[in-house]
Every structure is written in C-alpha cells, then in structure tokens.
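*Asks:* got a predicted structure plus its sequence, pasted below:
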Amino acid sequence: MTPLVQVIWEDWADRALPLPAYQTAGSAGADICANLPPELRAGGITLTPMERMVVPTGIRVAIPAGFEMQIRPRSGLATRHGITLPNTPGTIDSDYRGPLGVALVNLGPAAYTIHHGDRVAQCVIAPVLQASYRVVDALDETDRGSGGFGSTGFR
C-alpha cells in the first residue's frame, strides 16, 4: 500500500515549484523546496552562522492516519554548508493541517542564502504505533542495565 499525502497550496505559493518529490527510484525521502513569499523570492533568505529560522514550503498536507511525516536534513547541505535541522527529525503529525515549514539552522562558519525553489529538506512517510504507558513495581533486568550515554564503548 502506498500512502497518499494530500496537498494544498497556500494562496501566495508559487505553484510552478514541484511538490515533494523522490529524486531516484530508491530514495527514502522526498525533497522539499523552499517556496518563498513573493517579496522574498528575488533575494532569498540568508541564514547567518548559528541562526535558526522556519523556511516556508507553500503547502499544507494531510497525512493518512497511522503515519507521520519526518522532516530530515539533506546530506549535501549539511556536509557542505552546515545547514541542518535543529529538531531532526521533525515530526508532522497526521492531524496537523497548518502550513508546512522547515526549521533550519546554520551550523557552518559562513552565511548561507536559501533561494526560492531550493531543495532544503527531505520528508519520509513512516508508520506510527501509539503505545500504552503504565506504572509498574520494577523493570526487567538486562545485561546493559542502566548504562547510558557511551556505556557500550566506542569501537
């Protein structure tokens, strides 16, 4: 079964830009474009080092119940320029109907300009299970026990 993500455009959006799209047959994530408001299209938006902002995509989505949309960084932007997500992966819940924005942060040493139509992130549609939570008297024992960060070694 292929989940269908319904999409509507914002009134101001440039409808000539592509919807989220897979670039290859084996892609797990569909690339998402920056769809800037008309007044920002000519110059783009610039992220200075350590600056965060939400980049608009010009769309709203309806994700099928039982799924989520994970927003993830694009590896090329992250490795070449330090542009990533401060909340990676970002989660878009199936009941959210607001504007789809991509939170970006510039961890690189130089300012980076995002131009209208640039692919800025990727989205992965994933199944969701909701668990039940219950207080118990004790947890089962494991070999790892309470070993936390770094407790399993480096190699």
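*Replies:* Thanks, I have the structure now.
*Asks:* please make it C-alpha for all contacts and neighbour counts, starting now.
*Replies:* OK.
*Asks:* may I see the buried residues of the longest strand anywhere in the chain?
*Replies:* Criterion DSSP state E: the longest strand present in the chain is strand 52-62. Neighbour counts over strand 52-62 (16 or more other CA atoms under 10 Å) mark 52-53, 55-62 as buried.
*Asks:* run a quick neighbour tally on the residue lying closest to P18 once chain neighbours are set aside.
*Replies:* Leaving aside its sequence neighbours, P18 sits nearest to C33 (CA to CA, 6 or more residues apart in numbering; 7.4 Å). Applying other CA atoms under 10 Å, we find 24 residues neighbouring C33.
*Asks:* same question, V136
*Replies:* Neighbourhood size, V136 [other CA under 10 Å]: 6.
*Asks:* what does V5 give?
*Replies:* For V5, using other CA under 10 Å, the count is 14.
*Asks:* go on, I125?
*Replies:* I125 is flanked by 21 other residues according to other CA under 10 Å.
*Asks:* what of D31?
*Replies:* For D31, the neighbour count with other CA under 10 Å is 23.
*Asks:* element containing the spatially closest residue to V61 that is not a sequence neighbour?
*Replies:* Residue nearest to V61 in three dimensions, not counting chain neighbours: V7, with 4.6 Å by CA to CA, 6+ apart. Assigned by DSSP states H and E, V7 falls within strand 6-9.
*Asks:* one more to weigh against that first structure:
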Amino acid sequence: MQVAVINRSHHPLPAYQTEHAAGLDVRANLTEPVTLGPLQRALIPTGLFLEIPAGYEAQVRPRSGLAYKHGIGLVNSPGTIDADYRGEVKVLLVNLSNEEFVVNDGERVAQLVFARYEAIEWQEVAELSQTVRGAGGYGSTGTK
C-alpha cells in the first residue's frame, strides 16, 4: 500500500525498525525540548501530513521502550487518524511516572500502524442471538 506524505520536519520519514515490525516509528519535530512533569500531557508535533487511502486508518500507538523505561504513554491509545484528515500528525504524550521526562527533537515518540476497517450499517433488532457468555461483563470469563 502506498501512502502520500508531506514531510515538513527535518527528520527522515517514519520507518520500520525491523523486518517484521508492524509499526513505523514517528519522531518529534520540535524547535525546543518539551518537559513533561508527572501526570502532565503534551501534544507533540511530527511535521508529517498524510493522505491515508479510503478504507484504512493510521493508529498512533505508544512505544514500549518509552513506556517501560520512562512511564511515557499516549492519552488516547491507540489514537486514530482517519482517511479524510489532512492536518499535521501530532502525538498526545502523557508522563505516568513520578519523574520529569524531556522530549527532545528527533525523539521517537510513537509508532504508526496502518489498518483496514469496515464501515458498518446498523440493523436494529428486538433481541440478539444467545451465546454461552451472554451479558457477562468485565471479569466474567474463566470463573464458575
């Protein structure tokens, strides 16, 4: 699949870091570092503008290394970039640690995963089919 991209950053385009990686690492495009205190969040620009093909979305996901080493995640994970969005891709980071974290220009702050989706049409019915689970919610499976 080809995705049209405008790169207004001074960094290379997002890239897969290994042969079988699902996500492309996205870099911060900053004029100065951004410091995130504990529980603070910030919208980090990337300088990237995408034209995602219809029927696809780009999912913005956290980087496991930042999460494990520094407690840095995404507020809305995964974030969805819709096929009709043409603005700059920005990453909504949150610091879930007890220590400050500095985001520097060029830092790999998230990853993009492209996924196909299906648009649905609602079919209103009077009742749903029965299953073994039924209406059992959180924590209901595996207990008897």
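*Replies:* Great, that's in hand. Note that the coordinates shown come from a computational prediction; the quantities given were computed from them, not determined experimentally.
*Asks:* quick one: the helices in structure 1?
*Replies:* With DSSP state H, the ranges of helices along structure 1 come out as 75-81.
*Asks:* grab the most central residue of it for me.
*Replies:* By CA atoms, centre = their mean, structure 1 has its centre lying nearest to I71, at 1.6 Å.
*Asks:* aligned counterpart of that one in structure 2, please.
*Replies:* Matched by TM-score structural alignment, I71 of structure 1 corresponds to V60 in structure 2.
*Asks:* equivalent analysis for G150 of structure 1, please.
*Replies:* Using TM-score structural alignment, G150 of structure 1 sits opposite G139 in structure 2.
*Asks:* and that match, how far is that from R133 of structure 2?
*Replies:* Noted for G139 of structure 2: a distance of 11 Å to R133 of structure 2, by CA to CA, to the nearest Å.
*Asks:* quick one: E68 of structure 1 and G117 of structure 1, what's the gap?
*Replies:* 24 Å.
*Asks:* higher neighbour count, these two?
*Replies:* Higher neighbour count among E68 of structure 1 and G117: E68, with 22 against 18, using other CA under 10 Å.
*Asks:* now do the same contact list for that one.
*Replies:* Contact partners of E68 of structure 1, counting by CA atoms under 8 Å, 6 or more residues apart in numbering, are 91-94, 125-128.
*Asks:* mapped onto structure 2, which of these hold?
*Replies:* Retained in structure 2: 91-94, 125-128, out of the contacts of E68 of structure 1 (criterion both residues aligned by TM-score structural alignment, their matches' CA atoms under 8 Å).
*Asks:* quick one, which of the residues you listed are buried?
*Replies:* Of the kept ones among the contacts of E68 of structure 1, these count as buried by 16+ other CA under 10 Å: 92-94, 125.
*Asks:* sitting in strands, which of these do you find?
*Replies:* 92, 125.
*Asks:* now do the strands in structure 2.
*Replies:* So, for structure 2 - with DSSP E - the strands run 4-7, 24-27, 34-36, 41-51, 56-61, 72-74, 79-81, 88-95, 101-103, 108-116.
*Asks:* can you put those in a markdown table and add distance to T18 of structure 2?
*Replies:* Output for the strands of structure 2, formatted as a markdown table (distance: least, CA to CA, whole Å):
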| stretch | distance to T18 of structure 2 |
| --- | --- |
| strand 4-7 | 21 |
| strand 24-27 | 10 |
| strand 34-36 | 28 |
| strand 41-51 | 21 |
| strand 56-61 | 17 |
| strand 72-74 | 22 |
| strand 79-81 | 23 |
| strand 88-95 | 22 |
| strand 101-103 | 24 |
| strand 108-116 | 13 |
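*Asks:* quick one: map A119 of structure 2 onto structure 1.
*Replies:* Using TM-score structural alignment, A119 of structure 2 lines up with Q130 in structure 1.
*Asks:* what about stretch 127-141 of structure 2, start to end distance?
*Replies:* Terminal residues of stretch 127-141 of structure 2 lie 22 Å apart, using CA to CA.
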